[in-house]
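In: Make a model of this:
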Amino acid sequence: MPIKSTYAIWNNKGGVGKSSITFHISTAYAEKNPSSKVLVSDATADILFQKFRENQDRFTSPSKIIQTIQDFRDYYSVPLRDFNTSGVVAAHLGKPLSKLTQGEHQVYNRSVRVVKARIQDCQDAINDVLQKI
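Out: Model prediction:
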């Protein structure tokens, strides 16, 4: 099957929500286009882990030894400040925003409160992007 289109979410700064936004755009697109096959690649963590291994002094010193990409993700992915809390919580739980509910959710062993209005704000932002695709 030929690739019909390719999109990239890009920003030269880390921690701005590229992975979360990519997750939400791709799941929303798949929900609205059930006959389409959607392939998503998140190379960000892989590339950052490679850079970490090459130049650890450019990163905040970890309090534990980081040997694997999962160790890297677990240690450096804790802050929840990008793409509103709702988008980050939904991505962490592996849920599309349309399935996220208001209330307390466990993210990295922390209780995070999600408000219905913010879920809607995120869904509206994703729908604005989908209208342009």
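In: only C-alpha atoms for contact and neighbour calcs from this point on.
Out: Noted.
In: Just the strands from this structure, written as ranges.
Out: Assigned strands in the chain, in chain order: 103-107, 110-114 (criterion: DSSP state E).
In: The longest helix seen in the chain: which residues count as buried?
Out: Looking only at the chain and at elements set by DSSP state H, the helix with the highest residue count is helix 116-132. Of the residues in helix 116-132, those buried under the neighbour-count criterion (16 or more other CA atoms under 10 Å) are 119, 122-123, 126-127.
In: For the comparison step, fold the sequence that follows:
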Amino acid sequence: MTSSTTSWPRISGPLGSAAGFAAGIVAAVLASIAGAVEHHSIGLFALALAIAGVSAITTVAGALATAAQCWLLYASFIVGRSGSLVFDESSADTAGIFAIIALAATGLSRGRVTQVLSRH
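Out: A predicted model of the protein is given here:
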């Protein structure tokens, strides 16, 4: 019995950034429809899910770009409501949370998959 370790395939940083931007737009629109403009936590949760999902399949650079883009969507369209960037203490905290989510999802998905091959 032998075992080999392979890593999950990853999309490049630029493609991850593009995927993150698309996922962020979809998440922001759906969150807005669900009431995120009045209840910011809905938008926070939706964008955090988008960040985690994309970060799991891209590089660290793609994950951090996704976090930055989603933060801009959150601070501009969920909190700012009309596209005007709101940068206050809460917004800064959200930027940090999004970065942590991106790095954690990228790191967790970097775990190795062990395949055990048996020969008869």
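In: What's the TM-score once they're superposed?
Out: Remark: TM-score between the superposed chains equals 0.33 [TM-score structural alignment, normalised by the length of structure 2]; 72 aligned residues with a CA RMSD of 4.8 Å.
In: coming back round to it: the longest helix of structure 1 packs against which elements?
Out: helix 18-32, helix 84-93 (3 or more CA pairs under 8 Å, 6 or more residues apart in numbering; DSSP states H and E).
In: that older thread, next, format the buried residues of helix 116-132 of structure 1 as JSON lines and append distance to Asn84 of structure 1.
Out: Listed next are the buried residues of helix 116-132 of structure 1 as JSON lines, based on distance: CA to CA, whole Å:
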{"residue": "Ile119", "distance to Asn84 of structure 1": "9"}
{"residue": "Cys122", "distance to Asn84 of structure 1": "7"}
{"residue": "Gln123", "distance to Asn84 of structure 1": "11"}
{"residue": "Ile126", "distance to Asn84 of structure 1": "12"}
{"residue": "Asn127", "distance to Asn84 of structure 1": "15"}
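In: now, among those, which is nearest to Gly87 of structure 1?
Out: Looking at the buried residues of helix 116-132 of structure 1 and their distance to Gly87 of structure 1, the nearest is Cys122, at 6.4 Å (CA to CA).
In: Report the separation between that closest one and Ser19 of structure 1.
Out: Using CA to CA, to the nearest Å, Cys122 of structure 1 is found at 14 Å from Ser19 of structure 1.
In: Lys132 of structure 1 too?
Out: 19 Å.
In: ok, Val113 of structure 2 - how many residues close by?
Out: Residue neighbour count, defined by other CA atoms under 10 Å, stands at 12 for Val113 of structure 2.
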